[in-house]
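K.L.:
build me a model:
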Amino acid sequence: MTEEEYKDFDYTKFVDCLRATTPDTLSGESLSGGILHSAVGMSSETGEILGHIKKVIWQGHCINCNYIIKELGDILYYFTSMCNLIGTNIDEVRKQNIEKLTKRYPEGVFDKERSINRNE
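P.N.:
Reported below is the predicted structural model:
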């Protein structure tokens, strides 16, 4: 993809690309099956990042940011897939997350006691 094509590649086009690259075997999945596929996918990709960090911390490897970025892209793929399945999008997820954090930390900063003693 060229730089110009990337500039025009908004969230809607990303979702269209995601749908086009979803395996046909998932098209007939139940909602719970699709959600499970997305959850396992996010977990697997997160595990790949953890494996890389393990090598950095305990085996002397250097952090490879490009590798991490590629895995984050895979996580975004599965995240977006799950959003589509449950009828939401990244903007709504961010909004609800900010609301949750604002309720938990009304001063707008992390507080150890509020973290430990959550009312949720």
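
K.L.:
alpha carbons only for contacts and neighbour counts from here, please
P.N.:
OK.

K.L.:
and the next element down the chain from the longest helix seen in the chain?
P.N.:
Longest helix in the chain, counting residues (DSSP state H): helix 31-59. On the C-terminal side of helix 31-59, the nearest following helix or strand under DSSP states H and E is helix 65-86.

K.L.:
just checking, what packs against that next one?
P.N.:
Here helix 65-86 is seen to pack against helix 11-20, helix 31-59 when contacts are counted using 3 or more C-alpha pairs under 8 Å, 6 or more residues apart in numbering; DSSP states H and E.

K.L.:
quick one more, to check against the first:
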Amino acid sequence: MEFNDYQSLANRTLRYGNEQVLTNCALGLASESGEVLRLIQNYTFKNYDMPKEELIKELGDVLWYVSQIAEWANIPFEDIATSNIQMLEQRFPTQD
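P.N.:
The predicted structure is shown next:
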């Protein structure tokens, strides 16, 4: 799936008025990031198994919120991914 296709499909599930979208998505992103952190904390410090399906779900929720913040700001999701890879390539050049 392409990033922009994901963003468009995810946007169909957005159920908040325009004035509340940014705040709701920012709070949701923080909350879902906390869920990912809880899984990592349990794995790292409590010796729990890493529940892969739950991790996939929580990371998907994080992805949804990021995509909708970008949608609100009229930023194609593909632009975010491309910009991030370009930054990483500059920060960590390949050793050929």
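
K.L.:
of all the helices and strands packed on helix 65-86 of structure 1, which lies closest to Tyr67 of structure 1?
P.N.:
Closest to Tyr67 of structure 1 of the helices and strands packed on helix 65-86 of structure 1, according to C-alpha to C-alpha: helix 31-59, at 8.2 Å.

K.L.:
now for the closest one, which elements pack on it?
P.N.:
helix 65-86.

K.L.:
contacts for the helix it packs on, please.
P.N.:
Residues from elsewhere that reach helix 65-86 of structure 1 (C-alpha atoms under 8 Å, 6 or more residues apart in numbering): 15, 18, 31, 34-35, 38-39, 41-42, 45-46, 48-49, 89-90.

K.L.:
and which of these is nearest to Ser115 of structure 1?
P.N.:
For these, the nearest to Ser115 of structure 1 is Thr46 (23.6 Å; C-alpha to C-alpha).

K.L.:
mark which of the contacts of helix 65-86 of structure 1 are buried, thanks.
P.N.:
15, 18, 34-35, 38-39, 41-42, 45-46, 48-49, 89 (16 or more other C-alpha atoms under 10 Å).

K.L.:
need those in JSON lines (columns: distance to Phe9 of structure 1).
P.N.:
JSON lines is the format used below for these (distance: C-alpha to C-alpha, whole Å):
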{"residue": "Val15", "distance to Phe9 of structure 1": "10"}
{"residue": "Leu18", "distance to Phe9 of structure 1": "12"}
{"residue": "Gly34", "distance to Phe9 of structure 1": "25"}
{"residue": "Ile35", "distance to Phe9 of structure 1": "25"}
{"residue": "Ser38", "distance to Phe9 of structure 1": "22"}
{"residue": "Ala39", "distance to Phe9 of structure 1": "25"}
{"residue": "Gly41", "distance to Phe9 of structure 1": "23"}
{"residue": "Met42", "distance to Phe9 of structure 1": "23"}
{"residue": "Glu45", "distance to Phe9 of structure 1": "23"}
{"residue": "Thr46", "distance to Phe9 of structure 1": "25"}
{"residue": "Glu48", "distance to Phe9 of structure 1": "27"}
{"residue": "Ile49", "distance to Phe9 of structure 1": "26"}
{"residue": "Asn89", "distance to Phe9 of structure 1": "16"}
